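Peer 1: Based on what follows, work out the 3D shape:
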Amino acid sequence: MSGVGIIGAIIIGILAGWIAEKVMGRSHGLLTNLIVGVVGALLGGFLAGVMGINFGGVIGSLVIATLGAILLLFLLGLVRRR
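Peer 2: Below you'll find the model as predicted:
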């Protein structure tokens, strides 16, 4: 999430967590959405960097954070089933 600042990162994290929650059919609170969104942003940013995908700005950061958050919730769902 380069170039968005700390407040922007928090807002993007909350939005990404909320979108991922809706896509995955889960129900979490605001703090959980923030945590999932920020961790998802880190995961998505890492994977995008490894694959050579460049992103920037608010929209690019939101897309990458949302995809990372969805992946995070998916992986957590796999672990919880066991």
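Peer 1: contacts, neighbours, all on C-alpha from now
Peer 2: OK.
Peer 1: distance between stretch 2-19 and the chain's centre?
Peer 2: Taking CA atoms, centre = their mean, to the nearest Å, one finds stretch 2-19 lying 9 Å from the centre of the chain it belongs to.
Peer 1: Please generate a structure for the following sequence too, so the two can be compared:
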Amino acid sequence: MELIISLIAGALGGNIVGGVAKSLNQGTLINSIAGIVGGGIGGQILSALGTGGMAAGEAAGGLDIGTIIGQIASGGVGGGVLLAIVAVIKNALAK
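Peer 2: Here you go, the predicted structure:
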């Protein structure tokens, strides 16, 4: 369940960053794909650090409010960061 939350938050994060920073906008599809991948990576990093998943919410099946908020935050940030990286590389290659 936590991975799904991270993927959705990543897609939202990628599209929000694309909407706010027009120079990073790659279109809805690329923003979403980069966001989903970045959100998954961000969520996995958070879980590996022990701040999410089993460490925080094992008793509640991983669905306590702290875990959910952490997954949303890490997924959104991961999605936005990966979109920014993709946009910078794509813009550099276009020159």
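Peer 1: And the TM-score, once the two are fitted together?
Peer 2: Overlay of the two chains. TM-score (TM-score structural alignment, normalised by the length of structure 1): 0.60; 78 aligned residues with a CA RMSD of 3.1 Å.
Peer 1: can you pull the contacts of the equivalent of Gly40 of structure 2 over in structure 1?
Peer 2: In structure 1, Gly40 of structure 2 lines up with Leu42, judged by TM-score structural alignment. Applying CA atoms under 8 Å, 6 or more residues apart in numbering, we find Leu42 of structure 1 in contact with 65, 68.
Peer 1: what secondary structure does Leu42 of structure 1 sit in?
Peer 2: Taking DSSP: H, G, I helix; E, B strand; the rest coil as the rule, one finds Leu42 of structure 1 in the helix state.
Peer 1: Find the centremost residue of structure 2, please.
Peer 2: Gly39 (2.3 Å; CA atoms, centre = their mean).
Peer 1: just checking, it touches Gly70?
Peer 2: No. Here Gly39 of structure 2 does not reach Gly70: they are 11.6 Å apart, not a contact under CA atoms under 8 Å.
Peer 1: so what sits against both of these two?
Peer 2: By CA under 8 Å, 6+ apart, no residue touches both Gly39 of structure 2 and Gly70.
Peer 1: In structure 2, what residue corresponds to Ile14 of structure 1?
Peer 2: That one, Ile14 of structure 1, aligns with Ala11 by TM-score structural alignment.
Peer 1: What is the burial count for its match?
Peer 2: Neighbourhood size, Ala11 of structure 2 [other CA atoms under 10 Å]: 29.
Peer 1: contacts for the longest helix belonging to structure 1?
Peer 2: For structure 1, the helix that runs over the most residues, judged by DSSP state H, is helix 57-81. Helix 57-81 of structure 1 has contacts (CA under 8 Å, 6+ apart) with 1-4, 8, 12-13, 15-17, 19-21, 23-24, 36-45, 48, 55.
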